[in-house]
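*Asks:* heads up, no residue letters with this:
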């Protein structure tokens, strides 16, 4: 189907292939990374795909005029296929990435990709991440994202970190992580931490406002309310 879209509509500039309902997501599949699936006119793409390597195919130069990409993944894991292109993606100004399933590969996949977007002005990330030593906080985001993106002026995020308590260096308090967000470009940030000592795991959830997604996972008695409507 994806091949026919770009061969029939040769002057296409905007493509919204995305079902807003989380339960009824429609995905555009790229079974073969054919160069025929390309466009020199496409500017805006909102799309659902299966895997992270599909995201890499979209950004390998086949849509060289693309300036806005919203992409929703089912699985954010290490690519099954080898993507050779590591070139800059200079035309992209807005990039929003969300994923349904938790990932163990965030550090090796997301920072290297967004570092290639040298002119990015708006970034959105909605992810659930399994971590080892520390939860994702403002210090991680500054070091891995913000310090590499001088033109970024809007950063929206919804990050849900999950960890085994035994793997954490220490059990941070909510106040510790809020301190890490001091002088952060987002003015409204909500955080919560839950520790489940009998089950030996903890979760840390932080998000900027307005909230990126239409659903909220794993609500507990520590649900902050307020900014989420």
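*Replies:* All right, it came through fine. A quick note: this is a predicted structure, and the numbers were derived from the prediction, not measured.
*Asks:* only C-alpha atoms for contact and neighbour calcs from this point on.
*Replies:* Fine.
*Asks:* confirm for me that residue 121 is in contact with residue 156.
*Replies:* No: under the criterion of C-alpha atoms under 8 Å, residue 121 makes no contact with residue 156, lying 11.4 Å away.
*Asks:* list the buried residues of stretch 111-119.
*Replies:* Across stretch 111-119, burial judged by 16 or more other C-alpha atoms under 10 Å covers 111, 113, 114, 115, 116, 117, 118, 119.
*Asks:* strands of the chain, start to end?
*Replies:* 14-17, 44-51, 68-75, 94-99, 122-130, 154-164, 189-196, 201-208 (DSSP state E).
*Asks:* so the third one versus strand 122-130, what angle?
*Replies:* This means strand 68-75. Comparing the axes of strand 68-75 and strand 122-130 via axes from the mean of the first three to the mean of the last three C-alpha atoms, to 10 degrees yields an angle of 10 degrees.
*Asks:* who's in contact with strand 68-75?
*Replies:* Residues outside strand 68-75 that contact it (C-alpha atoms under 8 Å, 6 or more residues apart in numbering) are 43-52, 55, 92-103.
*Asks:* JSON lines for the buried residues of stretch 111-119, including distance to residue 151?
*Replies:* Formatted as JSON lines, those follow (distance: C-alpha to C-alpha, whole Å):
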{"residue": "111", "distance to residue 151": "16"}
{"residue": "113", "distance to residue 151": "16"}
{"residue": "114", "distance to residue 151": "12"}
{"residue": "115", "distance to residue 151": "12"}
{"residue": "116", "distance to residue 151": "13"}
{"residue": "117", "distance to residue 151": "10"}
{"residue": "118", "distance to residue 151": "8"}
{"residue": "119", "distance to residue 151": "6"}
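*Asks:* take a look at this one as well, against the first:
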């Protein structure tokens, strides 16, 4: 009866929840979650006959579905909406992939305006199909949201109109998109400027093209100036440009000299030239807290990337034995190369 938090495998959930009485249970964590569980258990009270589902305030679902194997359907959206409808007093909902490649994502495309809505939810951690789903989730359907952690598959512009009022309740925002985008300036920046009360910001963006590099001066003038309460800023920004002006050679020190704001702690950068055709400039806070890096070349800095588990290499020059020695030292927990 003193159990307040319970972690269960999806295959055992019926046995465990049906075997006891949990009057003080407020947090439920389910491993190997899949969409079939929701209509089976989260639509009536048969499984929760000893538990009032309204007492569950924290729900964490660890998915075992791979987005490459699961087609994006309206059913996914309906399933996630059922969760909020069933657990009516949720304060915290996390739907997490079991690895960086698994992706049980939410899509609100063509959904009614109040699909996936809640008047109690304050913390949400979820994967979405694209950035437009993020805009939809922040259009007023989750009015009490103070923390929003989202990984999205694509960032692009849309013709759909969303409520763009200031997000005055939001204090923590994390946006991760591992795929390249050409629409950082047109869609991401306007969203960030609505978050004037933000205290913590985490962002992974790979911007392709545009008039300027994402470096310290840009971050100061385009983002930080709109967030006077911000005290934690964790980021990884990559900017890819081409063709390259052969008369202008940008160095790591040139980029680092733009980070003069006291809000920055430790910052590093990587500037890679690929002939006269392309240049990739990466700036990131230290220690690196993201799990995946893309298009890394021979120019690996003397830094430990302890959180990176997935790495994609790309360079016009061949990778030699000495490079892989440095790579194993820089990425000690690499799982996928």
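*Replies:* Perfect, thanks for sending it. The shown structure was predicted, so the numbers you read here are calculated from the model rather than taken from an experiment.
*Asks:* the nearest residue to residue 184 of the first structure once chain neighbours are set aside: neighbour count?
*Replies:* Leaving aside its sequence neighbours, residue 184 of the first structure sits nearest to residue 138 (C-alpha to C-alpha, 6 or more residues apart in numbering; 7.2 Å). Using other C-alpha atoms under 10 Å, residue 138 of the first structure has 19 other residues around it.
*Asks:* what about the equivalent of residue 7 of the first structure over in the second structure, distance to residue 189 of the second structure?
*Replies:* Under the alignment (TM-score structural alignment), residue 7 of the first structure pairs with residue 85 of the second structure. For residue 85 of the second structure, the distance to residue 189 of the second structure equals 32 Å [C-alpha to C-alpha, to the nearest Å].
*Asks:* so where in the second structure does the biggest helix by length in the first structure end up aligned?
*Replies:* If you go by DSSP state H, the first structure has its longest helix at helix 106-115. Under TM-score structural alignment, the match for helix 106-115 of the first structure in the second structure covers residues 184-193.
*Asks:* first to last residue in that stretch, what's the distance?
*Replies:* For stretch 184-193 of the second structure, the end-to-end distance is 13 Å (C-alpha to C-alpha).
*Asks:* swap in stretch 12-22 of the first structure?
*Replies:* With C-alpha to C-alpha applied, stretch 12-22 of the first structure spans 26 Å between its terminal residues.
*Asks:* hmm, who's touching that stretch?
*Replies:* 6, 25-28, 39, 41-48, 214-215.
*Asks:* just the buried members of the contacts of strand 68-75 of the first structure?
*Replies:* 43-52, 55, 92-99, 102-103.
*Asks:* want to throw the strands of the first structure into JSON lines with distance to residue 173 of the first structure?
*Replies:* Formatted as JSON lines, the strands of the first structure follow (distance: least, C-alpha to C-alpha, whole Å):
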{"stretch": "strand 14-17", "distance to residue 173 of the first structure": "41"}
{"stretch": "strand 44-51", "distance to residue 173 of the first structure": "34"}
{"stretch": "strand 68-75", "distance to residue 173 of the first structure": "30"}
{"stretch": "strand 94-99", "distance to residue 173 of the first structure": "27"}
{"stretch": "strand 122-130", "distance to residue 173 of the first structure": "18"}
{"stretch": "strand 154-164", "distance to residue 173 of the first structure": "14"}
{"stretch": "strand 189-196", "distance to residue 173 of the first structure": "7"}
{"stretch": "strand 201-208", "distance to residue 173 of the first structure": "10"}
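*Asks:* tell me which of those approaches residue 221 of the first structure most closely.
*Replies:* Nearest to residue 221 of the first structure, of all these, is strand 189-196, at 8.9 Å by C-alpha to C-alpha.
*Asks:* which bit of the second structure covers the closest one?
*Replies:* Taking TM-score structural alignment, strand 189-196 of the first structure hits residues 267-274 over in the second structure.
*Asks:* the alignment partner in the second structure of residue 28 of the first structure: neighbour count?
*Replies:* Using TM-score structural alignment, the partner of residue 28 of the first structure in the second structure is residue 106. Neighbours of residue 106 of the second structure under the rule other C-alpha under 10 Å: 26.
*Asks:* residue 159 of the second structure too?
*Replies:* 6.
*Asks:* in contact with it, which residues?
*Replies:* By C-alpha under 8 Å, 6+ apart, residue 159 of the second structure has no neighbours at all.
*Asks:* how much space separates the equivalent of residue 225 of the second structure over in the first structure from residue 196 of the first structure?
*Replies:* In the first structure, the residue matched to residue 225 of the second structure (TM-score structural alignment) is residue 147. As judged by C-alpha to C-alpha, residue 147 of the first structure and residue 196 of the first structure stand 34 Å apart.
*Asks:* so what corresponds to residue 146 of the second structure in the first structure?
*Replies:* Per TM-score structural alignment, residue 146 of the second structure is aligned with residue 67.
*Asks:* settle this for me: its match is touching residue 41, isn't it.
*Replies:* No: assessed by C-alpha under 8 Å, residue 67 of the first structure is found out of contact with residue 41, at 10.7 Å.
*Asks:* out of the two, which sits in the busier spot?
*Replies:* Each of residue 67 of the first structure and residue 41 has its neighbours counted (other C-alpha under 10 Å); residue 67 has more, 19 against 16.
*Asks:* that one and residue 145 of the first structure, how far apart?
*Replies:* Residue 67 of the first structure is 19 Å from residue 145 of the first structure, by C-alpha to C-alpha.
*Asks:* also residue 135 of the first structure?
*Replies:* Distance from residue 135 of the first structure to residue 145 of the first structure, by C-alpha to C-alpha: 16 Å.
*Asks:* looking at the two, which is more packed in?
*Replies:* residue 135 (25 against 19).
*Asks:* what is the aligned counterpart of the more buried one in the second structure?
*Replies:* Checking TM-score structural alignment: residue 135 of the first structure goes with residue 213.
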